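In: The following block contains a protein sequence and its predicted model.
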Amino acid sequence: MGGRMKAVLIGPIQQENLALGYLAAYARAKGHEVAVVAYAYRKDLDRTVERALAEQPDLIGLGIAFQNNVDDYVLLVRTLRERGFRGHLTCGGHVGTFCWEELLAELPELDTVVRHDGEETLVEMLEAIARGESPRSIAGLVWREGDRVVKGPVRPAFGDLDALPRPERSPEPYVVGGMTVDFLISARGCVGECSYCSIAAYTSEQRKSYRLRAPEAVADEIAFAYHERGAKVFFVQDDLFVLPGERAAITRMERIKSAIRERGVGDVVFWIKGRPENISLPVAQAAREMGAIHMFLGVENASSKRLKYLGRTHLPIHNDSAIDNCRAAGIVPSFNFMLFDPDCTLDDVGTTLDMADRNLDLPWNVCRTEIYSGTALRERLATEGRLEGNWRSFGYRMRDERAEVMFRILRVSLNERALAIDSLLNRLISLSFARQLHAHFFPSRATSALDEAVTKLGIEARRDTVARLRELRDLVANAPLRDARAMQRFAVEQGLAIGAFDMPLRERTEALWNQLHARGRVQTHRQGNAQVRSRGGFEVAAGS
């Protein structure tokens, strides 16, 4: 037995799963047949299993990107076996990289686990299967030998990203505001060593924490999407796009700008990411000249103590200067405020709320610092005896009892406003980006009116968020914490009140989103870029 093997790769594709796309393209370039199948939610289980089994693959690989939906993939593994799959079953991604021991212990149905970048590992596995062998003794792989689990050596990070073939993309483009959005990776990894970040943990074993593609290779991919897929909007999924060092950052963006123009690319815009300490005014101006209209900033918190605790390398002054520089350059910044972490206090929360209040016109959301396998913060809490939960979902109690109570209340009262993946504040980030696209590509009086309506709606929701969080903070600061019933009652009452307040805001959000989408489709059709079939939704903010 030998030669061409068939693989099915399964993972979430709410926007575009470029991780699976790269795996598929690399394996195909090596002579194998690969299909990519979407599995975002448990409701998709039957359809996903049917599609995967219809391919009659030799190998099925699951890309488990998120630790909080491990159970969905446990169910998928068991269902694939129950319905007759007898080939090699493996998984990878962040969860596989750090939780391989737990996965193999719980799932005898699973044959192996892939750690870190999987392109070369996947191909070597397919070659082993082609020889009639069970994949083992492969760098980057964990496998079984009898009752033992054996971890192979860490595979060094793929050195030349430009040697990788262009990733496979969904045939149906993703649409925001009626415009085709394509997704792009120009680098892998990050220079930061944030204690809570799974990216820093992921790259720590690979010897290369940050790898760049050549600007010309990036421009080739942009040109392909522009000319062949009609994309004028690019969401750069790099964990870090703006390089540290002003000269280096500006030079790279100037080279990308020049290279895409040389390839006949016209007016295109970008959503990019940056660390606040790297966003000087010249850098922001260079980003805008390249085409960036939106920048997700790693603001995280407004307290210097909290930033230090989280392993950030910037100060509150960098948050303010980065926002000011983006505004001055014509870029809209967005960000998440990590209001809570294991050692925060109510005073820290108040400091960050003050910053939020100063930026009500910008799209932002609030959250708690979560704990992921492999991170320094997880190890710290474990050492301190404070780590709760298990590998599926870690948690903690804050040292400050009043901060803990505040979070427990808002977890009930503010879930649909802020904490859920489809929360109102997340949707407003996506809506803000849609209105930016119209302001850039379709300027008119009607566009200005839509722009004003979106901005007014966002300010209204965020102002109310700050007010309710301050009210809650003041209550918790002075209330007797032993009265659990009173706190529970307040949480429910606030949740109902916020839900009633948000109902018309959600209706306005939906109406504006639909209006921008329909208007954008009409405008792009007039420009000769009609979309026959497409995908879309509010998930663009989830990429932050």
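Out: Yep, it's here.
In: switch to C-alpha atoms for all contacts and neighbour counts from now on
Out: Noted.
In: Number of residues surrounding D44?
Out: 11 (other Cα atoms under 10 Å).
In: any idea how far it is from G374?
Out: In this view, D44 and G374 are 29 Å apart by Cα to Cα, to the nearest Å.
In: residues of stretch 134-151 that come out buried?
Out: Neighbour-count burial for stretch 134-151, counted by 16 or more other Cα atoms under 10 Å, picks out 134-136, 138-144, 150-151.
In: Dump those to CSV, plus distance to T97 and secondary structure.
Out: As requested, these are exported to CSV (distance: Cα to Cα, whole Å; DSSP: H, G, I helix; E, B strand; the rest coil):
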residue, distance to T97, secondary structure
S134, 20, coil
P135, 17, coil
R136, 16, coil
I138, 15, coil
A139, 13, coil
G140, 9, coil
L141, 9, strand
V142, 10, strand
W143, 13, strand
R144, 16, strand
V150, 14, strand
K151, 11, strand
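In: which one of the residues you listed is nearest R275?
Out: Closest approach between the buried residues of stretch 134-151 and R275, by Cα to Cα: G140, at 30.2 Å.
In: wait, the closest one sits on T121?
Out: Yes: G140 is within contact range of T121, at 6.3 Å (criterion: Cα atoms under 8 Å).
In: Need the residues touching each of the two.
Out: Shared contacts of G140 and T121, defined by Cα atoms under 8 Å, 6 or more residues apart in numbering, comprise V114.
In: Nearest to Q436 among the buried residues of stretch 134-151?
Out: For Q436, the closest of the buried residues of stretch 134-151 turns out to be G140, at 42.2 Å, with distances computed as Cα to Cα.
In: this is the other structure I want to compare:
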Amino acid sequence: MKIMMFSVDDPKDYDQLSAKTYPKLGLISLVGYARRHLDWVDEIAFQYGDMMLDGQTPAGVGATVAAESPEIVCLSALSYNEAAFHEVAAAIRAAAPQTLIVAGGPYVSSSRLAVLEDGNVDVLVFDEGEESFAALLGALRDKRGLDTVPGLGLRVNGKPFATPARELIDPLETIPLPAYDLIDFDAYAAQNQHLRSGGRFAPLVTSRGCPFRCVYCHALHGKKTRFRSAEHVLDEIEHLYNVHGVTLFYIYDDIFNLDKQRAKTICRGIIDRKLDIGIDFLNGLRGDMMDAELISLMLDAGTYYFAYAVETATPRLQDEIKKYNDLDTLAETISTTVDLSDGRAVIATYNMVGFPGESEDEIWNTIRYNLSLDHHIADVAVTIPQEGTELYQIAQREGYRPDGSRTLNYAGDAPLSASSLISRQRLTEMVDTFKSAFFDGRRISRLQALAKETGPTRQQQYLGKFVQGYLNISDGQSHLANAALLTGGSVRQHAFTESAAI
């Protein structure tokens, strides 16, 4: 049995400055689990593809499938790749009519059975997919009906049908290492334009699930956090470091520091094992739940990038979106992280504008909050309600209607505002104002100083290269062409982590 797995993307949606892609843990975790739990797995030949990495078009994927003639093609997509997903499914169906098309990932798990309105898609794997995927393969091999396999979507008598949901996997240690042998780490390193390091990197998930109920998030991994043991995490890091030469780790947890003692143990383990690595917390830190000891340990373990989600500095909206940030404590955390980093790390905030019912004055609250602090980067994203979230329902009640299918930016150059009080054009202007006010000469000078960092540790090397990429520095000059510094703003997806669903 030949199974081809594709991470669906559309390279034309990105410019070269923002185009970057990562090994897809969801897909290779499915393969790792199948290898461990199917005693006949030697009969399966797995192939892995990433459309962004390979620069493939939907037609190109169809041609590849036609040439390889697999029995099964698995497609994984994020919500904003909806249009590309259906184009790819159509291309595969046209090129290989007999191939079974199985779909999963965040897009499928959020849109559910609606995906089956596309007749080119045969089977869906919802949410946490390892057990469901292995059971699906077993049922197909034994020629058993799929309607008794939990965790799937399919058609029964021509109508979309969902089988019973599957329990979340607990403990997580029962999931083996992902199939890292399928990953071309050097190819990914060459595509990571934002970093410019050339170093091998990997995403890492040390826990699944989040107990908070922020309205903009999908709950793909449930509302109970399941933690991998510190030893289990450290063994995976060491495996990637020693076997695959990975020296940079992106942490994709929902909240890495929810269990602070466990987080500290992981950091101490990295230090004790003398692993010279860089760590990027682009996700997964709850700023009002940090302490100085953890920050210091994270720095000593190699962290060069801290990102804290502010979202909004208006208490009313904090309650509305159920983020419930303690803004005073968060401000203290940001200041402490800046002070302790002492040139070893970049500290960033994530902010959102255009919430349903948000006013211009409330956006100014968020701008002023960021201006009052001494961090390096303030990332501002236009709020795009994603289908399957509570925010989407709230926005719809206020008259929000997305234009066409979900993409990185529904509305092109003018962001689509979810606030009935702010027009698209005015929101664009306010995003530009936010960036212009924050990235003043002093902050740019501080970033330029960090961009000169060259080593000798991996942490220092990755810090310098990251900032060079962020500022688009070439020939020693900063061209300030990074998307985060341009008018119009980049869209940050809060549910961007590739889940264990395919």
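Out: Sure, I can see it. All figures in this text were calculated on a predicted structure; none of them were measured in a lab.
In: Give me the TM-score for this pair.
Out: Aligned and superposed, the two chains score 0.77 in TM-score terms (TM-score structural alignment, normalised by the length of the second structure); 438 aligned residues with a Cα RMSD of 3.8 Å.
In: Now flag whichever of the buried residues of stretch 134-151 of the first structure is closest to T251 of the first structure.
Out: Taking Cα to Cα as the measure, T251 of the first structure lies nearest G140 of these, at 34.8 Å.
In: Map that closest one onto the second structure.
Out: Matched to the second structure by TM-score structural alignment, G140 of the first structure sits across from G151.
In: roughly how far apart are its match and D403 of the second structure?
Out: In terms of Cα to Cα, G151 of the second structure sits 31 Å off from D403 of the second structure.
In: Next: T383 of the second structure.
Out: Taken as Cα to Cα, the span from T383 of the second structure to D403 of the second structure is 14 Å.
In: which of those two has more neighbours?
Out: Shown here are T383 of the second structure and D403; by other Cα under 10 Å, T383 has more neighbours (24 against 12).
In: In CSV: the buried residues of stretch 134-151 of the first structure, plus distance to S448 of the first structure.
Out: Output for these, formatted as CSV (distance: Cα to Cα, whole Å):
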residue, distance to S448 of the first structure
S134, 62
P135, 59
R136, 60
I138, 58
A139, 56
G140, 52
L141, 54
V142, 56
W143, 58
R144, 61
V150, 61
K151, 58
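In: ok, those residues vs A225 of the first structure, which is closest?
Out: Closest to A225 of the first structure, out of all of these and judged by Cα to Cα, is G140, at 31.8 Å.
In: ok, that closest one - contacts?
Out: 114-118, 121, 152-155.
In: again, but for E388 of the first structure
Out: 394-396.
In: Which position in the second structure pairs with it?
Out: By TM-score structural alignment, E388 of the first structure lines up with R401 in the second structure.
In: State the distance from that match to E387 of the second structure.
Out: R401 of the second structure sits 11 Å away from E387 of the second structure, going by Cα to Cα.
In: now S296 of the second structure
Out: Relative to E387 of the second structure, S296 of the second structure is positioned 39 Å away (Cα to Cα).
In: And M51 of the second structure, by the same measure?
Out: Taking Cα to Cα, one finds M51 of the second structure at 24 Å from E387 of the second structure.
In: now, which of the contacts of E388 of the first structure sits nearest L353 of the first structure?
Out: Among the contacts of E388 of the first structure, and counting by Cα to Cα, the member closest to L353 of the first structure is Y396, at 22.3 Å.
In: Do a quick rundown of the strands in the stretch 1-150 of the first structure.
Out: Secondary structure of the stretch 1-150 of the first structure (DSSP state E, counting those that start in this stretch): strands located at 6-11, 33-38, 59-63, 88-92, 112-114, 141-145, 148-151.
In: which of the ones you listed sits most buried?
Out: Stretch with highest mean neighbour count among the strands of the stretch 1-150 of the first structure: strand 112-114 (a mean of 28; mean count of other Cα atoms under 10 Å).
In: and for it, what span of the second structure is it aligned with?
Out: Going by TM-score structural alignment: strand 112-114 of the first structure matches residues 123-125.
In: want to throw the strands of the stretch 1-150 of the first structure into a markdown table with distance to P443 of the first structure?
Out: Below are the strands of the stretch 1-150 of the first structure laid out as a markdown table (distance: least, Cα to Cα, whole Å):
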| stretch | distance to P443 of the first structure |
| --- | --- |
| strand 6-11 | 38 |
| strand 33-38 | 36 |
| strand 59-63 | 41 |
| strand 88-92 | 45 |
| strand 112-114 | 48 |
| strand 141-145 | 52 |
| strand 148-151 | 57 |
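In: Over in the second structure, find the residue span the longest strand that the first structure contains aligns onto.
Out: What stands out as the longest strand in the first structure, according to DSSP state E, is strand 332-340. Residues 346-354 of the second structure are where strand 332-340 of the first structure aligns, taking TM-score structural alignment as the criterion.
In: Name the surrounding residues that touch the matching stretch.
Out: By Cα under 8 Å, 6+ apart, the residues outside stretch 346-354 of the second structure that reach it are 304-312, 334, 337-338, 363, 366, 370, 375-383, 417-419, 422, 427, 431, 463.
In: And for stretch 492-508 of the first structure?
Out: 412-414, 416-417, 424, 457, 461.
In: ok, and the closest non-adjacent residue to S474 of the second structure?
Out: Of all residues beyond its chain neighbours, the one nearest S474 of the second structure is Q468 (7.9 Å), with distances taken as Cα to Cα, 6 or more residues apart in numbering.
In: likewise A313 of the second structure?
Out: Using Cα to Cα, 6+ apart, the closest residue to A313 of the second structure is T366 (4.5 Å).
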